[in-house]
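> A predicted structure for the sequence below; I have some questions about it.
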Amino acid sequence: PLHIQAAAIEAIRDGHTRYTAVSGINELKDAIVDTVQKDYGLTYRRDNVLVSCGGKHALYNLFQTLLDPDDEVIIPAPFWVSYPDMVELTGAKSVEVPTREIDGFKLRPEQLEKVLTPKTRMLILNSPSNPTGAHYRRDELDALAETILRHNLTVLSDDIYYRILFDGQEWVNMAMLGERLKERTFIANGVSKSYCMTGWRIGYLVGDAAVLSAASKIQSQSTSNPCSIAQWASVAALNGPQEDVEKMVQIFQERCSYVLKRLAEIPGVTCYKPNGAFYVFPNFSCTFGKSVDGRVIKGSLDLADYLMEKANVAVVPGSAFGEDSCLRFSYAISMEELTEGFDRISRAIAALK
């Protein structure tokens, strides 16, 4: 949005180009605190906030701070591709728990109970989700909360897509269910998705002040502060008008409907209807075992390679997200590109016998 661009230019002209505090400028921390108060109904202070070089950096800092070797982290699958690797870098172990399309790709309480051990330290919840677009309702979070509290689990709530919800759905996360859950939850967020600022690299954590103080020390010895200019632009993003975000969400919902329609026209393909974000995660296992010109499709990676070479369309294989039956499509492109892309995909899939 233009007002964010203008704020960045103004920051340069005003000389905001030197080091800042490692954990972020106070103006941005205040904007984050105010945003969480308004959108979550939760009260935090500046020392409950750590600003980092993107959402991924925020997650990495938290994992490095909290996780010890042999700790176990529960990651519902499908999952964002970086979670297991970032956990592994701490010496901890990822426990991937498959969820089902019939359940909306959401973790159920009995699944959580089944994988808990004395070493379980953390549960990661990404809602709305990359890659599925699934969003946990309040009652679904309530169902998980009893187990979380009984076993003293820490929750990482990755809320990076929280503004991109469809059909007027209620925004809710685990920290919003009560003080005890707030104390056990770390919120990870950023400006990348809501404000089209992926290259500006501003993410943040909100949670326990002592933990974030330790995470800030780790950040101080790796990147130091996030980009000063991008921080001032993020102040404008959070404090400024939100009409552009609302328009973007409406456009994404329209594109999502179109994508679901095109997928339904491909015989054998099924797709969970996303609740938000800007992805679909359709099941293309109907193509597995089929071939063309002697080329056999054995899984999602084969299919993604085939679509790239045959149709010149880039998709991400579901195996990268822990579910080989699916492909991930992003509809954060124009309708013209989506139309052309699905025309090509449909022809390529029809060629498989």
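Looks like it arrived, so ask away.

> Every contact and neighbour count from this point should use C-alpha atoms.
Noted.

> Now do the strands in this protein.
In the chain, the strands defined using DSSP state E lie at 49-52, 72-77, 93-98, 120-126, 154-158, 185-190, 203-206, 279-280, 291-292, 295-296, 316-317, 327-330.

> Of those strands, flag the one that's most buried.
strand 49-52 (a mean of 28; mean count of other Cα atoms under 10 Å).

> Which strands or helices does that one pack on?
For strand 49-52, the packing partners by 3 or more Cα pairs under 8 Å, 6 or more residues apart in numbering; DSSP states H and E come out as helix 26-40, helix 55-66, strand 203-206, helix 209-220.

> make it 7 Å
Here strand 49-52 touches strand 203-206, going by 3 or more Cα pairs under 7 Å, 6 or more residues apart in numbering; DSSP states H and E.

> just to revisit the earlier point, I'd like to know which of the strands of the chain lies nearest to residue 2.
strand 185-190 (18.4 Å; Cα to Cα).

> So what angle separates the directions of that closest one and helix 55-66?
Relative orientation of strand 185-190 versus helix 55-66 (axes from the mean of the first three to the mean of the last three Cα atoms, to 10 degrees): 150 degrees.

> other SSEs contacting strand 185-190?
Judged by 3+ Cα pairs under 7 Å, 6+ apart, strand 185-190 is in contact with helix 55-66, strand 154-158, strand 203-206.

> wait, which of those is closest to residue 305?
Among those, helix 55-66 comes nearest to residue 305, with 26.7 Å by Cα to Cα.

> let's bring in a second one:
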Amino acid sequence: MNSPSAKKFHGIPLSVLDLAPITEGSNASESFKNSVELAQHVEQWGFNRYWLAEHHNMPGIASSATSVIIGHIAGATKTIRVGAGGIMLPNHATLVIAEQFGTLESLYPGRIDLGLGRAPGSDQATAFALRRTLNRGAEEFPQQLEELQNYFSENPIGRVQAYPGRGLDIPIWLLGSSDFSARLAAQKGLPFSFASHFAPQYTLPALRLYRDNFEPSDALEKPYAMVGVNVIVADTEDRAQWLATSQQQQFLSLIRNTPSQLKPPIDDIEKVWSPFERASVEQTLDSESTIVGSPATVKQKLEEFIDKTKADEVIVNSQIFYQKDRLRSYEILAGMMN
């Protein structure tokens, strides 16, 4: 479950969720260069895994071809686990995902994770463009999961088999922001990753549901929950709060249905949003699962978050405009690990 060089914070591993942000005035090529630089640094600093997420039709996120960028990151690193957080399975033919991740595992043995979600990773129009039909949706996710597990088994059932893919030990995670995947992960005996970083109000109920109903499997003997959290840490409180306005603007653009590239920090966020918009953003980026501040502040709040969720691992998202500040944020976090 852990990479060879993983260190611990408050007794658990820390990992990285990279949304491959495209900053205002930049492009995908620069985003990928920044991701490689970040991955190489966090590997040296002792983070456990490096995940990328599938999003589509989002001008500020470059990881739409998720398996391609996973291969790029894995090829630029040596020991850190690299994977999907996640692949939105209803968007794809299950065989294609089995072949893609079978290929990745064959190229980088023992380092690839496959996290699966059931949302489209965008809007319905984009989902139709991806699938050419909306007949297959989230309700078929359990069936798709079974198909995928069959493709990876030593003795798959059926005439169609995944090469590469068959017989490979690729950890499958279920991702969730509600109770559906918590129940399914418990039923299937799989590790579970909850998106507390954008669905904080459902975190504790989903984790409780997963743990209370977990059934041991060949993949996992006891429940293993990784929880997502937004962290922006800087050398001073003021700089951290200033850097955090980029993420606030990003969620504001989503509320307004005008997604954009990641904007630079601003001095007065109050001039940008209405009271209703502020309340909506703060409901998503609440103070427990979005931790912003100086090293002392972040250390205390992150410890409280871990104590409250009883997480087995924490995966950190840091939407920071300036690459040097993004690197510094993870460097400070690394300094908190043993």
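Structure received. What you see is a predicted model; the values in this text were computed from it and never measured.

> And the TM-score between these chains?
Once superposed, the chains reach a TM-score of 0.35 (TM-score structural alignment, normalised by the length of the second structure), with 180 aligned residues with a Cα RMSD of 5.8 Å.

> hang on, the earlier thing: of the strands of the first structure, which approaches residue 213 of the first structure most closely?
strand 49-52 (8.0 Å).

> got the helices and strands packed on strand 185-190 of the first structure as a markdown table, with distance to residue 94 of the first structure columns?
Output for these, formatted as a markdown table (distance: least, Cα to Cα, whole Å):
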| stretch | distance to residue 94 of the first structure |
| --- | --- |
| helix 55-66 | 12 |
| strand 154-158 | 14 |
| strand 203-206 | 21 |
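
> Which among these is found nearest to residue 256 of the first structure?
strand 154-158 (21.7 Å).

> between that closest one and helix 55-66, how many degrees?
Using the same axes, to 10 degrees: strand 154-158 of the first structure against helix 55-66 is 170 degrees.

> What lies in contact with strand 154-158 of the first structure?
Contacts of strand 154-158 of the first structure with the rest of the structure, by Cα atoms under 7 Å, 6 or more residues apart in numbering, involve 121-127, 184-189.

> I'd like these as a markdown table, with distance to residue 37 of the first structure appended.
Shown next, in a markdown table, are these (distance: Cα to Cα, whole Å):
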| residue | distance to residue 37 of the first structure |
| --- | --- |
| 121 | 27 |
| 122 | 25 |
| 123 | 24 |
| 124 | 22 |
| 125 | 21 |
| 126 | 20 |
| 127 | 19 |
| 184 | 18 |
| 185 | 15 |
| 186 | 15 |
| 187 | 13 |
| 188 | 15 |
| 189 | 14 |
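
> Now the two most distant members of the residues you listed.
121 and 189 (20.9 Å).

> Give the buried residues for stretch 209-217 of the first structure.
Going by neighbour count (16 or more other Cα atoms under 10 Å), the buried part of stretch 209-217 of the first structure is 209, 212-216.

> okay if I get these as JSON lines plus distance to residue 237 of the first structure?
What follows is these, written out as JSON lines (distance: Cα to Cα, whole Å):
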{"residue": "209", "distance to residue 237 of the first structure": "24"}
{"residue": "212", "distance to residue 237 of the first structure": "23"}
{"residue": "213", "distance to residue 237 of the first structure": "25"}
{"residue": "214", "distance to residue 237 of the first structure": "27"}
{"residue": "215", "distance to residue 237 of the first structure": "25"}
{"residue": "216", "distance to residue 237 of the first structure": "23"}
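
> Counting by contacts, list what the longest helix along the second structure packs against.
When the second structure is parsed with DSSP state H, its longest helix is helix 28-45. Here helix 28-45 of the second structure touches helix 323-335, going by 3+ Cα pairs under 7 Å, 6+ apart.

> Tell me the buried residues in the helix it packs on?
By 16+ other Cα under 10 Å, the buried positions in helix 323-335 of the second structure come out as 323, 325-334.

> ditto for stretch 96-105 of the second structure
97-105.
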